[in-house]
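K.L.:
My questions are about this predicted structure, shown below with the sequence.
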Amino acid sequence: MKSTILAEDKDILVCYKPPGIAVQSARLGEPDMVSELKNYLGGKNPYLGVVHRLDQPVSGNLVFAKTPAAAATLSRQASHETGQESGKKKKPAAFMEKEYCALVFTGDAENLPEPGLSVKLEDYLLRDGRKNTSAVVPSGTKDAKRAELVYEVKEKKEKQALVKIRLLTGRHHQIRVQFAHAGLPLLGDARYGTEKSREYSAGKGITNICLCACRLSFYHPATGRRMDFQTEEIPWIS
């Protein structure tokens, strides 16, 4: 099995997803996390609820539900996330928190924050379902959704920087789009990267998106106990 099981009981299954495998694929015969984990669980079509997703090239921690009741509880936590979306005055009692690590290209950045300084990005994103892309658009654009995240530069080296990201909303390709718009495209991102970032990635031998869901925190759907999972399995950090 390509994934790594981090925790499991009768309600949940937490695992590390390696880069390159889809969470759930509609293509016949293409391997995905759901099929792999159902084979692991055994039995006749065991229940496995998808609570949240990661893009196929992205690695990191995921939680799946093993019962419909657990799926409903965890999905509510995931939809609230940190409870800090626009229009929310109070943080909900239970929420799911997601932190990411990424390598970004700094060659085109005009004002890269100093390490340790927390920076918030706020944009409106519009998804193009036909092209499977999202883009930053002006506020008030029809069907656009507010996107918020907070990041901190951990280390700078040459024309790249290691950043830690905390999502405040969960939008399609949010991290990749917002960082590209801010002049800090992710290394290895062919879709949203610039010509310079793609050239730099190629020169470094980077062929996959340098983005990892390195920390996942949520409340157990049955016990209410806060659970926290951090991974050191970051493919592009030796």
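P.N.:
Yep, it's here.
K.L.:
only C-alpha atoms for contact and neighbour calcs from this point on.
P.N.:
OK.
K.L.:
Quick check: the gap between the nearest residue to Ser25 once chain neighbours are set aside and Asn39.
P.N.:
Excluding the flanking residues, the one nearest Ser25 by C-alpha to C-alpha, 6 or more residues apart in numbering is Asp32, at 5.9 Å. Asp32 sits at a distance of 11 Å from Asn39 (criterion: C-alpha to C-alpha, to the nearest Å).
K.L.:
So for these two, which sits in the more crowded spot?
P.N.:
Asp32 (19 against 14; other C-alpha atoms under 10 Å).
K.L.:
helices and strands around the longest helix seen in the chain, which ones?
P.N.:
Under DSSP state H, the helix in the chain containing the largest number of residues is helix 68-80. Counting contacts by 3 or more C-alpha pairs under 8 Å, 6 or more residues apart in numbering; DSSP states H and E, helix 68-80 is packed against strand 49-50, strand 59-65, strand 211-219.
K.L.:
show me what contacts the closest residue in space to Val50 that isn't next to it in sequence?
P.N.:
Nearest residue to Val50, sequence neighbours excluded (C-alpha to C-alpha, 6+ apart): Phe64, at 5.4 Å. Counting by C-alpha atoms under 8 Å, 6 or more residues apart in numbering, Phe64 touches Ile12, Leu13, Val14, Leu48, Gly49, Val50, Val51, Ala71.
K.L.:
for comparison:
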Amino acid sequence: MKTETPTVKIVAISDEESGQRIDNFLRTQLKGVPKSMIYRILRKGEVRVNKKRIKPEYKLVEGDEVRIPPVRVAEREEDAVSPHLQKVAALTDAILYEDDHILILNKPSGTAVHGGSGLSFGVIEGLRALRPEARFLELVHRLDRDTSGVLLVAKKRSALRSLHEQLRDKGMQKDYLALVRGQWQSHVKVVQAPLLKNILKSGERMVKVSSEGKPSETRFKVEERFGFATLVRCSPVTGRTHQIRVHTLHAGHPIAFDDRYGDREFDNQLNGSGLGRLFLHAAALRFTHPATGETIRIEAPLDGELRQCLSYLRKTSRG
């Protein structure tokens, strides 16, 4: 079997990944590579952050661009993908748009965007298995594992740079749909609450509103009302970890089936709706195409489970 030649990877550091040492980050990115080799490529300057040499103790900052050189990964990584062949096949059906520069998916809920944190498989690994000839495939942004919807992938380094610039300059608009507890008040159109990230002893990330946190803003619009719940459109202006989930909770309206920030009583009220997952869906994404300059707006349809839940709520609300 022909082995794919490794290529240089450029990885943009998200808010979620900031704060960790570069050597620990590389261990999650280069599975199967011995620690000694990771320290060797750091020492030789083959790993660069923002095009500069760094030391193993360097702590990553959101927005950093990390150059990871080609490293031969142990063959067992290929074996790790094989149990997920069904998921890889499902990704083909999830592609919403593709050209020479970008690929856009409707990510299924329950699939991580990339391996790491104990996971051997994610969307990006699946895409690389699906497109072995692609020399470059990198995530432009991230979605939580349980969040479904629009996910943008760059197929060229120039496209990645352009799209990251749009993210930094807030030139990209993301719209999510969330089912929240109670009646969202129409006059609450913006939540501005600073968010502070905590990593628990278990390694789990928890985020809370705190004056010590980073400035964060989400815009909200009521889409549909039901007896004990509201479907809201959420448009994050900043891109913090768990931002929408914590901002809705802060406003007094946690999201349905949120295992970290939710409300069990609200979830119990949805018994019979067929819902068993977080009701948060990246519904639309608007950005400037990195090559043509035209405005692209992509919508991702809700999956069957979310549609079934809304159908149930419409019937019970009428009843």
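P.N.:
Perfect, I can see it now. Since we're looking at a predicted model, the values are computed, not measured.
K.L.:
Quick check, the residue nearest to Ser25 of structure 1 in contact with Gly20.
P.N.:
No - between Asp32 of structure 1 and Gly20 there is no contact under C-alpha atoms under 8 Å: 9.4 Å.
K.L.:
show me where structure 1 has strands.
P.N.:
Applying DSSP state E to structure 1 gives strands spanning 4-8, 12-17, 49-50, 59-65, 97-105, 118-128, 133-137, 145-157, 160-167, 211-219, 226-230.
K.L.:
returning to that earlier point: pick the most deeply packed of the helices and strands packed on helix 68-80 of structure 1.
P.N.:
strand 59-65 (a mean of 25; mean count of other C-alpha atoms under 10 Å).
K.L.:
which residues in structure 2 does it align to?
P.N.:
Counting by TM-score structural alignment, strand 59-65 of structure 1 pairs with residues 148-154 of structure 2.
K.L.:
Give me the distance from the matching stretch to the chain's centre.
P.N.:
Centre-to-centre, stretch 148-154 of structure 2 and its host chain are 8 Å apart (C-alpha atoms, centre = their mean, to the nearest Å).
K.L.:
before we move on, what about stretch 262-270 of structure 2?
P.N.:
For stretch 262-270 of structure 2, the distance to the chain centre is 25 Å (C-alpha atoms, centre = their mean).
K.L.:
Next: stretch 52-67 of structure 1.
P.N.:
Here the centre of stretch 52-67 of structure 1 is set off from its chain's centre by 8 Å, with C-alpha atoms, centre = their mean.
K.L.:
I'd guessed Ile38 of structure 2 sits against Ile22; true?
P.N.:
No - judged on C-alpha under 8 Å, Ile38 of structure 2 makes no contact with Ile22 at a distance of 9.9 Å.
K.L.:
Which neighbouring elements make contact with the top helix by length along structure 2?
P.N.:
Selection of the longest helix in structure 2 by residue count, based on DSSP H, yields helix 304-318. Applying 3+ C-alpha pairs under 8 Å, 6+ apart, we find helix 304-318 of structure 2 packed against no helix or strand.
K.L.:
Strand 280-288 and that helix, what's the angle between them?
P.N.:
110 degrees (axes from the mean of the first three to the mean of the last three C-alpha atoms, to 10 degrees).
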